[in-house]
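Got a predicted structure here, sequence first:
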Amino acid sequence: MANKQAYARKLIYAVMAVLLSISSATAQGGMDSLKSGFENPPENARPRVWWHWMNGNITKEGIKLDLTWMHKIGLGGFQTFDAALSTPQVVKKRLIYMTPEWKDAFKYATTLANQYGLEEAIAGSPGWSETGGPWVQPSQGMKKYVWSKTYVEGGEPFTGRLAHPPSNTGAFQNIGIQDALSSRREGKAIPQFYADSVVVAYRRPATDIPLQSLHPTITSSGGTLDAAMLTDGDLEKTVGVPIPPVG
């Protein structure tokens, strides 16, 4: 009986040792796989970068140096972004966007990137024009929704002209273009487009009381303000409130 018990204990120890060695090997294999995947990640896990072509300062020599470096350090790809701003000319001949020379350089970059296995993406527009350009008609460009309100008496026919919504080009309602780069537009006409979309009529809640009908009075430490400016819908017209003296 004692021999059988000793044999059973040895068998259990042997099984435990085998299981322990298998578990250890599995854990070690998992760590090795994690380490290997981190040191040499698959293509879909490699980082991508923005690649700015600034103000035509482009040469094939520079393209090759950049892409070779990207490939060498293990990047997965890039997004080509043609921009300008106030970048000075640093090459002998600038390659203007979409000229034959620029297209040839871009084709060279695409071919070389493919040879290196780099994924290439292309920004939706040149410069900072937000997917637009002089070749895009205003009717096909990005737009904003604008609106106006007209109050009428319910329960009877209405004949008249609805208040016209703002029709100027800008970010919101009647706010004009307020762009840090707008000075570059001097001498160039700003695209204009307006089209009616929909008219929505609904019953006003009894609690919906126009602010101007309450005849509010606004006071401030900087003087009297015109309350009508808060309700006239004109977001371009502003007023300055002076800072009162201390004390």
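Here it is on my side, so go on. Numbering: from 1, shown residues only.

From now on I want contacts and neighbour counts done on CA atoms only, so please keep to that.
Noted.

what kind of secondary structure is Phe78 in?
Here Phe78 takes the strand state, with states given by DSSP: H, G, I helix; E, B strand; the rest coil.

pretty sure it contacts Ala121?
Yes - shown here, Phe78 and Ala121 form a contact pair, counting by C-alpha atoms under 8 Å, at 6.2 Å.

list the residues that contact both of the two?
Taking C-alpha atoms under 8 Å, 6 or more residues apart in numbering as the criterion, Phe78 and Ala121 do not both touch any residue.

So for those two, which sits in the more crowded spot?
When Phe78 and Ala121 are compared on other C-alpha atoms under 10 Å, the one with more neighbours turns out to be Phe78, at 20 against 16.

this is the other structure I want to compare:
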Amino acid sequence: MTRMLFTVCRRDCASILVAGILAIHFLAGTGCSRRQEDIGTLRDGFIEPPVEARPRALWDWVDGNFDLEEITQEMEEAARMGMGGFDIWDVCSVVDEDSIVPAGPAFMSDPSVEAICHAINEAERLGLDLGLIIASGWNAGGAWTLPEHQTMGLFHTDTLVRGPGPVELGLEFPVLPDRTGTGRQSEAIIPRGTDGLPIFYKEVALVAHRLEMKDTSMVITGEMVDLSDFRNPSGLLAWDVPPGSWKVTRYVCTPTGQPLFSHTPNSRGPMIDHFS
């Protein structure tokens, strides 16, 4: 009886062992097959990569120049060479002091839009991706940027008054810079009205600080008065000045006039304010 049980157990173990070996061989074969498929897919991806995996190019339209036939020719050649697409960039020539490169149409003018639409249609025909940098040069903005959307700055002007006694006086508008830098493209773009003031500006604050009697450049800590509600309808400051010397400071937010950098010759315009 014992021998019979041992024989049965041995046969069962042998069957289990054989089944295990067969299962291992099957799984190993399946794994190898999958690896071969993965390698094949990877190889095919290198030979014929999808559009999103192909290289793209930054396509400079230097000084706003383009030609519709040339656009088609370059895009067809790019597709033939296996490129994925372009990003159109309207940008000035970096070094062209003798103005060898002619000035093309302004960015987003009718001819510019026509050329961009032509490139879009050709990209669709050729299966290419096409992007567009939405400003001329490095920064966002353009001639269409409204004054209230331009880069903003905080400017101030100071007026000294002495008390005690009432005063009614006009406060000068802060002097705004004519240039935003030292480069040849740094002349400020600040739209102004007939009165010479910016078309758009905001009154931010009007405050007075009490000054040291011996040194009117020194402010006494804690001695500050908010005068924002002390301007009459004519814009004059009407204030009963306390004893002592006071520095009245008017703070105004207005466009800085910062133009675009590296814009094409006919595409000059103000830069947008990214915090507006």
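Received, thanks. The structure presented is a predicted model; accordingly, all values stated were derived computationally and were not measured.

all strands of the second structure, in order?
Per DSSP state E, the second structure carries strands over the ranges 56-62, 85-91, 129-132, 152-169, 202-211, 219-226, 237-255.

Highest mean neighbour count out of those?
Each of these was given a mean neighbour count from mean count of other C-alpha atoms under 10 Å, and the largest, a mean of 22, is that of strand 85-91.

which other residues reach stretch 193-202 of the first structure?
Pro138, Ser139, Ser167, Asn168, Thr169.

do you know how far the nearest residue to the second one once chain neighbours are set aside is from Gly132 of the first structure?
Spelled out, it's Ser139 of the first structure. Using C-alpha to C-alpha, 6 or more residues apart in numbering and skipping residues adjacent in sequence, the residue nearest Ser139 of the first structure is Phe193, 6.2 Å away. Between Phe193 of the first structure and Gly132 of the first structure the computed distance is 15 Å (C-alpha to C-alpha, to the nearest Å).

which of these two has more neighbours?
More crowded of Phe193 of the first structure and Gly132, by other C-alpha under 10 Å: Gly132, with 17 against 13.

Return the residues in contact with the more buried one.
Residues in contact with Gly132 of the first structure, defined by C-alpha under 8 Å, 6+ apart, are Ser125, Pro126, Gly141.

do that again at 10 Å, thanks
Counting by C-alpha atoms under 10 Å, 6 or more residues apart in numbering, Gly132 of the first structure touches Gly124, Ser125, Pro126, Pro138, Gln140, Gly141, Met142.

any idea what it aligns with in the second structure?
Matched by TM-score structural alignment, Gly132 of the first structure corresponds to Gly142 in the second structure.

Please tell me how far Arg179 of the second structure sits from Met108 of the second structure.
26 Å.

Of these two, which one has the most company?
For Arg179 of the second structure versus Met108, the count of surrounding residues by other C-alpha under 10 Å is larger for Met108: 20 against 17.

Am I right that the more buried one is in contact with Gly141?
No - because the distance of 11.6 Å does not satisfy C-alpha atoms under 10 Å, Met108 of the second structure is recorded as not touching Gly141.

okay, and the common contacts of the two?
Taking C-alpha under 10 Å, 6+ apart as the contact rule, Met108 of the second structure and Gly141 both touch Ile134, Ala135.
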